[in-house]
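Chemist: Compute the structure for the input listed below.
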Amino acid sequence: MDTLILTLQLFTSLPIKKAVEVSDERLIRGVALWPAAGIVIGLFQALVFCLADGIFPLQIAAVLALMAELWMTRGFHLDGLCDTADAVFSSRSRERMLEIMKDSHIGTFGVVAAVMDLALKYLLVTASEVPVYMLLAAPVAGKMVQGICMYRVNYPREKGLGKSYIGRVPAGITVISVAFGALWAGGCLISADFTFPEAVVIPVLCGGLAWLFRKHMVKVIGGMTGDTLGAASEITEIFFMLLMVALEGVG
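Modeler: So this is what the prediction gives:
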């Protein structure tokens, strides 16, 4: 229970005041529960969307749902995406890229990444025939792939919070995290009238994209950091949503 509480304290704005000891062991164990934070985020933004959709036009409901996600997550992963974009597109040395990620200021590429992220999510929510299920599933898909991104990978800095768990998560916890997230995401897809093969293929493709992103980050900066994990989460969320809309169109 303490591990779950720590996970929710790390990834959500839930007012959980209970003091929990933060240790490397607990952080590593907690990876198995990271999709649970995605479920909480998805439930919250889906609830906001449903309430708003009964009062306002679809477009406003979509904006309010995205605002709800930003409030619940404190923009945690979006910040990682911005920092990663600033670093990677700077075309600097590996060491300089890592310094850029640590900089609290946001650059041009980071701003563009944030705008594109939110714009794509808005367009996909408004384009979907089943926006509630999309909102329920996408944040979980983003958390599901993080185990893939950090399993047996190098942490390229000498110190940092990510050093406590990146590259140190055992196979069993990685499998639990991925399976947990895939089951929830797949269940949402089936509930939204996607076929069973589609409910399997979409999470698998998301995992494949995360693996390719991880390989690219290893090549560019020598491993994965907390910022690149956040970027992987945001990219996977959007990819998941894109696949949903694409398959709706095929159907």
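Chemist: okay, CA-based contacts and neighbour counts for the rest of this
Modeler: Fine.
Chemist: hey, where'd the helices end up in the stretch 1-150 of the chain?
Modeler: 2-11, 24-30, 34-53, 58-73, 76-88, 94-102, 108-127, 131-144, 146-150 (DSSP state H, counting those that start in this stretch).
Chemist: now for those, which one comes closest to residue 200?
Modeler: Within the helices of the stretch 1-150 of the chain, the stretch nearest residue 200 is helix 131-144; the backing value is 12.3 Å (CA to CA).
Chemist: and the helices of the stretch 1-150 of the chain as a markdown table, adding distance to residue 197 and mean neighbour count?
Modeler: Converted to a markdown table, the helices of the stretch 1-150 of the chain look like this (distance: least, CA to CA, whole Å; neighbours: other CA atoms under 10 Å):
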| stretch | distance to residue 197 | mean neighbour count |
| --- | --- | --- |
| helix 2-11 | 31 | 19 |
| helix 24-30 | 30 | 19 |
| helix 34-53 | 22 | 22 |
| helix 58-73 | 28 | 20 |
| helix 76-88 | 29 | 25 |
| helix 94-102 | 39 | 17 |
| helix 108-127 | 22 | 17 |
| helix 131-144 | 17 | 28 |
| helix 146-150 | 22 | 26 |
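Chemist: One more, please, to line up against the first structure:
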Amino acid sequence: MSLPRLRLSEEWQTFWLAISFLTRLPVLINIDYSPRLMSNSSTYFPLVGLLLGIIYAAAYSVLEIMFSPLVAVLLVMVLHLWLTGAFHEDGLADSLDGLGGGYTLEDRLRIMKDSQIGTYGVIALVMALLLKAALLVESQVTWLALLIAPCISRLTPLLLMRWLPYITGKKTSKTGSVANAFPTERLLPAVLFTVLVIALGSFWLQALAPLALAATLGVALIWGSYLKRQLGGHTGDSLGACVVFSELVLLAGLV
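Modeler: From the prediction side, this is the model:
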């Protein structure tokens, strides 16, 4: 196989690896897994987010014909939790449990790795879901919010991965290959793709660009600064949490 075709085949596998990592969607190809491929798959997080957004927006367009906006939004959120396995929401709950209940670095990391959810995690998860539902219902462009928010919010963890070192309380981690060695040169394509989505979305909402900047760079700076003080770096759970935060900031701006 020629070098260009080999590289194209590798990128195709990398894209599907990103889908398998972030969602429960079926993988339609065979993937020659490697830690490098897993690390490179982060490049496609915003694209996977856009694919999810297309599903959510399409589902909402059908559901709002049959149900009230609130019911339609809640059903789409159920679909989201099922398609993603509540991946990022789990990270939010674990992060707030650890950061809220731990007094030392070791305690915080240990609590984050605990499979049981605590008071801080429950409160954070319930409030985040309630707020997301309320913001989507209040939005004048709910379909657009559902379409672009998953894409834009999944750029934020890439920014955090390039800014902060990866830390973990265990020698092995399911997110380690993604979070620990994301190559700098692969950040630019993800940024450019997200900017393109923002530019297209601006045809419907002119204020989208500054809102997207606040939801990505703003959240990365604020959440990242807090993580740096509390942990000295980021964890896989904290990356999931920043996706939820980015979505909420963007949705609040859209309202």
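Chemist: How alike are these chains, TM-score-wise?
Modeler: The TM-score (TM-score structural alignment, normalised by the length of structure 1) is 0.91; 241 aligned residues with a CA RMSD of 1.5 Å.
Chemist: picking up where we left off before, mind giving me a markdown table with the helices of the stretch 1-150 of structure 1 and columns for distance to residue 222 of structure 1?
Modeler: Formatted as a markdown table, the helices of the stretch 1-150 of structure 1 follow (distance: least, CA to CA, whole Å):
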| stretch | distance to residue 222 of structure 1 |
| --- | --- |
| helix 2-11 | 25 |
| helix 24-30 | 21 |
| helix 34-53 | 24 |
| helix 58-73 | 27 |
| helix 76-88 | 12 |
| helix 94-102 | 8 |
| helix 108-127 | 21 |
| helix 131-144 | 22 |
| helix 146-150 | 13 |
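Chemist: so which of those helices gets nearest residue 192 of structure 1?
Modeler: helix 131-144 (6.4 Å).
Chemist: Quick one: list the elements packing against the closest one.
Modeler: Secondary structure elements in contact with helix 131-144 of structure 1, counted by 3 or more CA pairs under 8 Å, 6 or more residues apart in numbering; DSSP states H and E, are helix 34-53, helix 108-127, helix 171-191, helix 226-250.
Chemist: Which one of these lies nearest to residue 63 of structure 1?
Modeler: helix 108-127 (6.6 Å).
Chemist: before we move on, back to that, could you dump the helices and strands packed on helix 131-144 of structure 1 to CSV with distance to residue 145 of structure 1?
Modeler: Written out in CSV, the entries for those read as follows (distance: least, CA to CA, whole Å):
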stretch, distance to residue 145 of structure 1
helix 34-53, 9
helix 108-127, 18
helix 171-191, 6
helix 226-250, 7
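Chemist: closest to residue 164 of structure 1 out of those helices?
Modeler: Closest to residue 164 of structure 1 of these, according to CA to CA: helix 226-250, at 10.6 Å.
Chemist: picking up where we left off before, out of the helices of the stretch 1-150 of structure 1, the one nearest residue 237 of structure 1 is which?
Modeler: Put simply, out of these the one that sits nearest residue 237 of structure 1 is helix 131-144, at 5.0 Å, with distance taken as CA to CA.
Chemist: returning to that earlier point: of all the helices and strands packed on helix 131-144 of structure 1, which lies closest to residue 157 of structure 1?
Modeler: Each of these was checked against residue 157 of structure 1 via CA to CA, and the shortest separation belongs to helix 226-250, namely 10.7 Å.
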